[in-house]
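>>> the following block contains a protein sequence and its predicted model.
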Amino acid sequence: MDKLLSGRRVLVVEDEMLVLIMIEDMLADLGCASVTGAATINQAIALIESQGFDAAMLDMNLNGNMTYLVADALATHGVPFAFSTGYSGDDIRDGYRDRPVLRKPFMDKDLVEIFTHLLSG
């Protein structure tokens, strides 16, 4: 896994700062060269438009707003991504039901599995 994430640039879209910091630390420990966090939809879209990412993890709900605009921007730029959610994940919009979903709370191994799936395919 270290080789798979080594040198990779990852975007993490998450509005809970403690969760964001935890994910950033986990990904850095797994060898990512850069982990960029975004806490709002507008911030995430601006980052996607201005930077290149190898993969992304996208909280489905940022402060009560579904993040499909961010998912659309990632898809347009060809960035593989997974959703993360504390909910069931059953309400994923058509067109994105095939995306992997990481259920919160999660462990390191769950994060590894998601990014292995995203970056190996």
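Arrived safely.
>>> going forward, measure contacts between C-alpha atoms and count neighbours the same way
Fine.
>>> next, count neighbours for Gly17.
No Gly there; residue 17 is Met. Met17: 12 surrounding residues under other Cα atoms under 10 Å.
>>> for it, give me its contacts.
For Met17, the contact set (Cα atoms under 8 Å, 6 or more residues apart in numbering) comprises Ala39.
>>> now it: how far from Thr40?
11 Å (Cα to Cα, to the nearest Å).
>>> putting a second one here so we can go through both:
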Amino acid sequence: MSDNRRILLVEDDVLIGMMLVDMFDALDLPEPAQATSNEEALALIAAEPLAGALVDINLGDEKGWPVADALAERGIPFAFTSGGGDVIPPAHAHRKLITKPFRISDIEAALEDFSAN
């Protein structure tokens, strides 16, 4: 990703967020924008040009569907992340799902998919 757009990480678990930032660093990628809730993520989506996003389905007591809808409306590629057991709504059933625990190869593959779109 040679332009100045960043990847958005939407993850409510601070330790997992830190691990993902470390993976971006290991992949020699710019530090991602980070949000821990739908509200924070929607504000970033509105304010910042993004190259893609990784959206945790379970954000505390809420689901990441509003973020997914906002990204889709803007044509921003994204993948879901989950600990498992989630049913993705039909509108987003074609999106990639990366399950925890994350492997750096899975993160890298998802980000390469964003660049290809």
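It's in. It should be emphasised that the depicted structure is a prediction, and the values quoted were computed from it without experimental measurement.
>>> next, the TM-score between them, please.
TM-score of the superposed chains, computed with TM-score structural alignment, normalised by the length of the second structure, equals 0.91; 116 aligned residues with a Cα RMSD of 1.4 Å.
>>> SS state for the residue nearest the centre of the second structure?
Nearest to the centroid of the C-alpha atoms of the second structure, with distances taken as Cα atoms, centre = their mean, sits Leu54, at 1.0 Å. Judged by DSSP: H, G, I helix; E, B strand; the rest coil, the three-state class of Leu54 of the second structure is strand.
>>> corresponding residue for it in the first structure?
Applying TM-score structural alignment, one finds that Leu54 of the second structure aligns to Met57 in the first structure.
>>> same question for Glu40 of the second structure.
Superposed on the first structure with TM-score structural alignment, Glu40 of the second structure falls opposite Gln43.
>>> so how far is Asp110 of the first structure from that match?
Shown here: Gln43 of the first structure relative to Asp110 of the first structure, a distance of 26 Å by Cα to Cα.
>>> what strand or helix carries the equivalent of Ser88 of the first structure over in the second structure?
Under the alignment (TM-score structural alignment), Ser88 of the first structure pairs with Gly85 of the second structure. Gly85 of the second structure is part of no helix or strand, with elements assigned from DSSP states H and E.
>>> how about the helices of the first structure, start to end?
With helices called from DSSP state H, the first structure shows them at 2-5, 17-29, 41-50, 68-76, 108-120.
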